[in-house]
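Asks: Return atomic coordinates for the entry below.
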Amino acid sequence: MTDRDVRPFGRTVARWVGVGALLGLVVAGLLLPIAGARGATDTSFALGALLFGFGIATWGGTVGFGDSMSAVQAHLGGESEWSRGGARQAFAVLTWVGAGWTGTAVAASILLVGL
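Replies: Below is the predicted model:
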C-alpha cells in the first residue's frame, strides 16, 4: 500500500472518530445538569463502549460469515443490495464512532471528575 492509498482511509477514520467525539460531548453535556459530572461521563462512556463493542462484534461476524450470507442470499434469489464489503464498512463506521465517543467520555471524566 502506498502513502496515496492510506490517506483517504486515515481521513475517513479521523472523520468518524470526530463524529463519535462530538456525540460523546453532546451526550455528556446534555446529561451534566441532570446526573452531575460523574453520572454524565459514566453514562456517556457506557453508551460509547456499547456502540464500540457492537461495532466490533458485528464487524467480526461480517468478516467471518459474510461469504455464507452472500451464498444464502444468492441461493434464495434475494433482491437486497446487501454486500459483504458494505456491511464491513458500516460496522467499521460504528466501531470508529464508538471509539471516538468512548475516548471523549474518558477525557471529559478526567477533566470534570478527576482521576
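
Asks: can we go C-alpha only for contacts and neighbour counts from here?
Replies: Will do.

Asks: Which helix or which strand is home to G10?
Replies: Using DSSP states H and E, the element containing G10 is helix 3-76.

Asks: Quick one: list the elements packing against the next helix or strand after that helix.
Replies: As assigned by DSSP H and E, the chain's next helix or strand after helix 3-76 is helix 84-112. With contacts taken as 3 or more CA pairs under 8 Å, 6 or more residues apart in numbering; DSSP states H and E, helix 84-112 sits against helix 3-76.

Asks: Now the second one, please; I'll put the structures next to each other:
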Amino acid sequence: MTDRDGRPSGLTVARWVGIGSLLGVVVAGALFPFAGARRATDTSFALGVLLFGFGVATWGGAVGFGDSMSAVQSHLGGESGWSREGARQAFAVLTWVGAGWAGTAVAASILFVGL
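Replies: Coordinates of the predicted model:
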C-alpha cells in the first residue's frame, strides 16, 4: 500500500478560504457604520493581508526548520505533541484564511467604493 497524500484537498482549501471570506465580510460590516465604506474595506484588507503574510512566513519557517525543532524537542525530552506536519497544516490554514479575507475585502471595496 502507498502512503496517503497529506496535502489538503480542494474542498479543504475552499472551506478555509470561505471562512476567511466570511471573516472579511464580518469585519468590514462591523467597521462600516463607524468608519465608512473606504476605511472599513481598507482596514479589513490590511488585517487579511497581515494574517496571510504571517501564515506564509511561519509556514516557510515550519518547512525550513521543522526537522531542527523536532530534534531539539527530542534532545530536551519535551512531549508537547508538536510535529512538522502539524505546524505546516496550521500555518497553511492561516494562509488560506488570510487569502479569503483579503480577497473578500478587495471585492467589497470594488463593490462599495468603486475603482
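
Asks: hang on, the earlier thing: other SSEs contacting the helix holding G10 of the first structure?
Replies: Using 3+ CA pairs under 8 Å, 6+ apart as the contact criterion, the secondary-structure elements in contact with helix 3-76 of the first structure are helix 84-112.

Asks: what's the mean distance for the helix it packs on versus the second structure?
Replies: With the two structures superposed, helix 84-112 of the first structure lies on average 0.1 Å from its match in the second structure, counting by mean CA distance after the TM-score superposition for the first structure.

Asks: okay, the angle between that helix and helix 3-76?
Replies: Note on geometry: by axes from the mean of the first three to the mean of the last three CA atoms, to 10 degrees, helix 84-112 of the first structure and helix 3-76 are set 120 degrees apart in direction.

Asks: Which part of the second structure matches helix 84-112 of the first structure?
Replies: Mapped onto the second structure using TM-score structural alignment, helix 84-112 of the first structure covers residues 84-112.

Asks: Of all the residues in the matching stretch, which ones are buried?
Replies: Going by neighbour count (16 or more other CA atoms under 10 Å), the buried part of stretch 84-112 of the second structure is 84, 87-89, 91-106, 108-109.

Asks: Repeat that for stretch 62-78 of the second structure.
Replies: The neighbour-count check on stretch 62-78 of the second structure (16+ other CA under 10 Å) flags A62, G66, S70, Q73 as buried.
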